[in-house]
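Trainee: what follows is a predicted protein model with its sequence.
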Amino acid sequence: MNKPASDAENTTFNANRNSPRKSSQPCSPSSPKLSIYLLAVFVILFVLFQIQSLQTPPTSPWAFMHQWEKIVTNSCLSSFHDSSQELKAMASKLRESVTFLPLKDLRFSHAALKGHTWFMSSLYDIHEEGEVQYQQFPTDHSSGRVLCLKGRDRHDGSWNSYALAWPGALPDNATLMKGLTFVSYNHYDYHNIWHGLSAMMPFVAWHIKSQCAVPKRWILYHWGEIRTSMAPWVGTLLEATFGAPVDIETFDGIHRNESDVVDHDDATCFEEAVVMRHNEGGMSREKRMEVYDLMRCRSRMYCNVSSREKGLRIGMTMLMRNGPRSFKNASAVISIFEKECQKVEGCRLMVAYPHNLTFCQQVELMSLTDIVISAHGAQLSNMILMDRNSSVMELFPKGWLELAGVGQYVHHWLASWSGMRHEGAWRDPIGDHCPFPEDDRRCMSVFKNGRIGHNERYFSEWARNVLNDQVKLKTAQYVSISPVSGLCGCK
């Protein structure tokens, strides 16, 4: 006697319930497991269908297809649900595994400027021969991970920390900041024009290398401590170069939404970040000159300074100081250089106090300058705004040669890196009395800010030789062209 239809349906239900275990893998058309599974289901359903067809009146093929679709759909949904749970668990583990390390690694405090430095000491730089050294996130070097920072301390960098995290598994309560972020490490001082310029120019090198990418924000660190400002001259130079104001991140008032202010202990991660910590280190002289060429060109565009007129014309500029490292008799020194300038056709002497000039006034002045004469000091960084092959004449108070160390040569280096000609230095043999032996380093505190005298005979001969060299250079090539014309919007 034939079984009722309801019994047949129960048979089908039991067969389905006892069917092979469902795969926990996602239902992908290319999965071998899915193919075997579907074949087995098909065979079972085919057998059941044959049994049912012998015991009951024939049923519609659509009923059979409906049963098959229901089984397959339930199996896939279950598989996707399991996979989703596994992915969530994995993301949670990755999030918990993010480890923050001190930005300032005290293990390297005795050699903070060697190797990979004590700033973010667990990471190494990307460096191609002759190019700038940098770190970039995310890249293959970071395995696709982004940079995260934590801490706002402005007094002890070892309390601030960093970590790398995958974009889909950021630390709990982390804020993701969109756009490109420049992160700078400076071992010295952003308000010193020389040190600020040295720390910032590598970003211009990366700007060129990256086909002129522009940052949305800057983060400044000094020994791992947050800094929120830099020398105005340096800031304006960067604004001119990048075509956008320098937005320095302070981490104050960051919000995840309109009402939720981020706690200082929470992490801030960056969609894209570039880190510099070696200043010009590793860059070839040609690459450095390219960077300064671009900064000079963009600054003249920013200030709407036109190209110089053609013809033989020599601009000689004296950059003066008040107080420390000023001339004891400024009028006498000016008179010496003015007499020598008057002997050369087309020579014009200009005397300026840079602290009284705006940035654009300094750009205009230096664009007309072929020879700059100045005491050692921050104002000499203006030399990068002169045309290539211009001359630099530097003067020092007594005691610097013996006690100042390598710092006294920074403008000699800058002249070389920016394509200028450093024409030597005059060092005053006469200065203030030091109560200690003159080779005692304590005397540097007396000599550092000493005033500078003059030697008329030496100054006259020095100026005459430098002027003659500039005349020869001008005669050979007096048309000024921009070596970086067309690069990053430069004209």
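Mentor: Yep, that arrived.

Trainee: okay, CA-based contacts and neighbour counts for the rest of this
Mentor: OK.

Trainee: could you measure from Ser482 over to Tyr302?
Mentor: Distance check for Ser482 against Tyr302: by CA to CA, to the nearest Å, it reads 15 Å.

Trainee: which residues in the stretch 151-300 of the chain form strands?
Mentor: Counting by DSSP state E, counting those that start in this stretch, the stretch 151-300 of the chain forms strands over residues 161-165, 175-186, 217-222, 225-227, 267-276, given from the N-terminal end onward.

Trainee: can you check the stretch 351-491 of the chain too?
Mentor: Using DSSP E, counting those that start in this stretch, the strands found in the stretch 351-491 of the chain span residues 371-375, 391-396, 421-427.

Trainee: got TSV for those, with distance to Asp293 and mean neighbour count too?
Mentor: Output for the strands of the stretch 351-491 of the chain, formatted as TSV (distance: least, CA to CA, whole Å; neighbours: other CA atoms under 10 Å):
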stretch	distance to Asp293	mean neighbour count
strand 371-375	18	24
strand 391-396	16	23
strand 421-427	15	18
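
Trainee: next up, a structure to set beside the first:
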Amino acid sequence: MHNWQKVIINNTTTTLSSNNIAHLDDEQYNCNQDLKSMASKLLDSVTFLPLKDLRFSNNAQQGHTWFMSSMYDEHEEGEVQYQQFPSESSKGRLLCLKGRDTHEGAWNSYALAWRETLPRNATLMRGLTFVSYNHFNYDNIWHGLSAMVPFVAWHLKNGCVSPTRWVLYHWGELRFKMGPWLRTLMEATFGEPLYIERFADDNDYENPFCFEDAVVMRHNEGGMSRKRRIEAYDLLRCKARIYCNVSIEGRIAEVDDRGFPVIGMTMFMRKGARSFRNDSAVIGIFEKECKKVESCRLRVAYSNNLTFCQQVELMSITDILISPHGAQLTNMFLMDRNSSVMEFFPKGWLKLAGVGQYVYHWIASWSGMKHQGAWRDPDGEKCPFSGDDRRCMSIFKSAKIGYNETYFSEWARNVLNEVKVRKIEELASTKKNNISTTTTSILSGCSCN
């Protein structure tokens, strides 16, 4: 077509004979036919591959990934691992998805196609689309947040651009919702209601959807440096506090009658699995130690009784978080930086639970908190198998947690003393410099590049 146009341009000052005009018309017709034929072949050559590659089903979390397994990620040192379409690596092609199966990811598929030659019957989705892959689920706030943090980091690095829609996958299976806590946090962070794409129910199941611009995450926080993680958690903390109309001044701002900084100690309790066997006894131990420190304020709360904003408010006045192992500990990043965490486990977890038992050590480090260790109950349910038999974990996983008054008392005293010294030093530094370093830190966490 370009060649034919060049002939016309070159002959604009020349008088063409009827034979020449006929010849040019024939060339244009033949060129148009060639272009149509080429476009048709490109349309038919788009190859859809299963989102869930069964070849890697036995090692889905190792090495490469079984989700969109033919694609490799963009990854700079310390940054988020992601894919973007269109991009240089995709040769300018868009991402297309087909299928809405919620039970078997291998029935859903993906392909790449140029915008001019999208697959037949494809619907072009305008705007930016975030495509999330989660090996676990979006209801548990720890697993859901781990899948969202890389999007927050990408959002920070790219001028705070927000998505038009989200597409959620779990093992390649389509998901249509997040847990309420996670959804509210994302709406607070991105500043607008979350739209999770369901794809048109009246659209033929085999008709694909292609995205004008898409960002895909499939490694959770893997590969991110601690610095990048802290930046993302700073943004989450600040946006959540603003959304819930909670002060962002930080804990240094609150002092007692004598001018000493108040220490907020919160016991975040559970009901059912991994709850304390005797709540009142455990509360009594920490209450006794808190009363010995004039500026200490103890609060006891049950996570299942609090709304998202009530949890944000509670964490904003907490310096020491005391809680059994569980998803409610994810709230720790909503505390001020350098706050402390004390964690409790039932019997048997150390030997049998694997690396997953350390997730709250990790998030403490990633969000700028201090994990003050964990107490592991030496007593508890008995297992009919040998001590290292993995079948015992089914008994220990949701077991109750006992207590050790001597150990808990000494542990609480040490942590309280450390936090008190730190807060006095921070307060003195703040007065000396006549600025609120905490406020400055939190406000800077709300900004984007």
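Mentor: Now that the structure is in, tell me what you want to look at. Keep in mind the model is a prediction, meaning the values are calculated, not measured.

Trainee: can you calculate the TM-score here?
Mentor: With the length set by TM-score structural alignment, normalised by the length of the second structure, the two chains reach a TM-score of 0.91; 431 aligned residues with a CA RMSD of 2.1 Å.

Trainee: sorry, back to before: Glu286 of the first structure: which of the strands of the stretch 151-300 of the first structure is closest?
Mentor: strand 267-276 (19.5 Å; CA to CA).

Trainee: biggest helix in the first structure, by residue count?
Mentor: Within the first structure, and with DSSP state H defining each element, the longest helix by residue count is helix 61-97.

Trainee: may I see the strands of the stretch 151-300 of the first structure arranged in a markdown table, with distance to Asn468 of the first structure as well?
Mentor: Written out in a markdown table, the entries for the strands of the stretch 151-300 of the first structure read as follows (distance: least, CA to CA, whole Å):
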| stretch | distance to Asn468 of the first structure |
| --- | --- |
| strand 161-165 | 55 |
| strand 175-186 | 40 |
| strand 217-222 | 44 |
| strand 225-227 | 46 |
| strand 267-276 | 41 |
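
Trainee: closest one to Val261 of the first structure among those?
Mentor: Between Val261 of the first structure and the strands of the stretch 151-300 of the first structure, the tightest spacing by CA to CA is seen for strand 175-186, at 10.5 Å.

Trainee: mean deviation of that closest one from the second structure?
Mentor: Here the mean offset of strand 175-186 of the first structure against the second structure after fitting is 0.8 Å, by mean CA distance after the TM-score superposition for the first structure.

Trainee: try stretch 287-302 of the first structure
Mentor: If you overlay the two and look at stretch 287-302 of the first structure, the average distance to its match in the second structure is 0.4 Å (mean CA distance after the TM-score superposition for the first structure).

Trainee: and that stretch, what's buried?
Mentor: Judged by neighbour count using 16 or more other CA atoms under 10 Å, the buried positions of stretch 287-302 of the first structure are 287-302.

Trainee: cool, and stretch 364-371 of the second structure?
Mentor: Neighbour-count burial for stretch 364-371 of the second structure [16+ other CA under 10 Å]: Ala364, Ser365, Trp366, Ser367, Gly368, Met369, Lys370, His371.

Trainee: what's it aligned against in the first structure?
Mentor: The alignment of stretch 364-371 of the second structure onto the first structure (TM-score structural alignment) covers residues 415-422.

Trainee: from Ile21 of the second structure, how far out is Val215 of the second structure?
Mentor: 50 Å.

Trainee: got it, and His143 of the second structure?
Mentor: The gap separating His143 of the second structure from Ile21 of the second structure is 68 Å, by CA to CA.

Trainee: who has more neighbours out of those two?
Mentor: His143 (19 against 13; other CA atoms under 10 Å).

Trainee: now check the first structure for the residue matching that one.
Mentor: Alignment note: His143 of the second structure maps to His195 in the first structure; criterion TM-score structural alignment.

Trainee: equivalent analysis for Trp4 of the second structure, please.
Mentor: Trp4 of the second structure maps onto Pro26 in the first structure, with residues paired by TM-score structural alignment.

Trainee: mind checking the SS state of that match?
Mentor: Following DSSP: H, G, I helix; E, B strand; the rest coil, we place Pro26 of the first structure in the coil state.

Trainee: wait, what's in contact with it?
Mentor: Taking CA atoms under 8 Å, 6 or more residues apart in numbering as the definition of contact, the neighbours of Pro26 of the first structure are Cys76, Ser79, Phe80, Ser83.

Trainee: ok, it to Asp82 of the first structure distance?
Mentor: 8 Å.

Trainee: try Ala330 of the first structure
Mentor: From Ala330 of the first structure over to Asp82 of the first structure (counting by CA to CA), the distance is 84 Å.

Trainee: that older thread, in JSON lines: the strands of the stretch 151-300 of the first structure, plus mean neighbour count and distance to Arg17 of the first structure.
Mentor: Shown next, in JSON lines, are these (neighbours: other CA atoms under 10 Å; distance: least, CA to CA, whole Å):
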{"stretch": "strand 161-165", "mean neighbour count": "22", "distance to Arg17 of the first structure": "44"}
{"stretch": "strand 175-186", "mean neighbour count": "20", "distance to Arg17 of the first structure": "47"}
{"stretch": "strand 217-222", "mean neighbour count": "20", "distance to Arg17 of the first structure": "60"}
{"stretch": "strand 225-227", "mean neighbour count": "22", "distance to Arg17 of the first structure": "64"}
{"stretch": "strand 267-276", "mean neighbour count": "21", "distance to Arg17 of the first structure": "49"}
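
Trainee: relative to Lys398 of the first structure, which of those is closest?
Mentor: strand 175-186 (29.6 Å).

Trainee: show me what the closest one is packed against.
Mentor: Other elements packing on strand 175-186 of the first structure under the criterion 3 or more CA pairs under 8 Å, 6 or more residues apart in numbering; DSSP states H and E are helix 193-209, strand 217-222, strand 267-276.

Trainee: the longest helix of the first structure versus strand 161-165: what angle between them?
Mentor: Between helix 61-97 of the first structure and strand 161-165, the angle formed by their directions is 160 degrees, by axes from the mean of the first three to the mean of the last three CA atoms, to 10 degrees.
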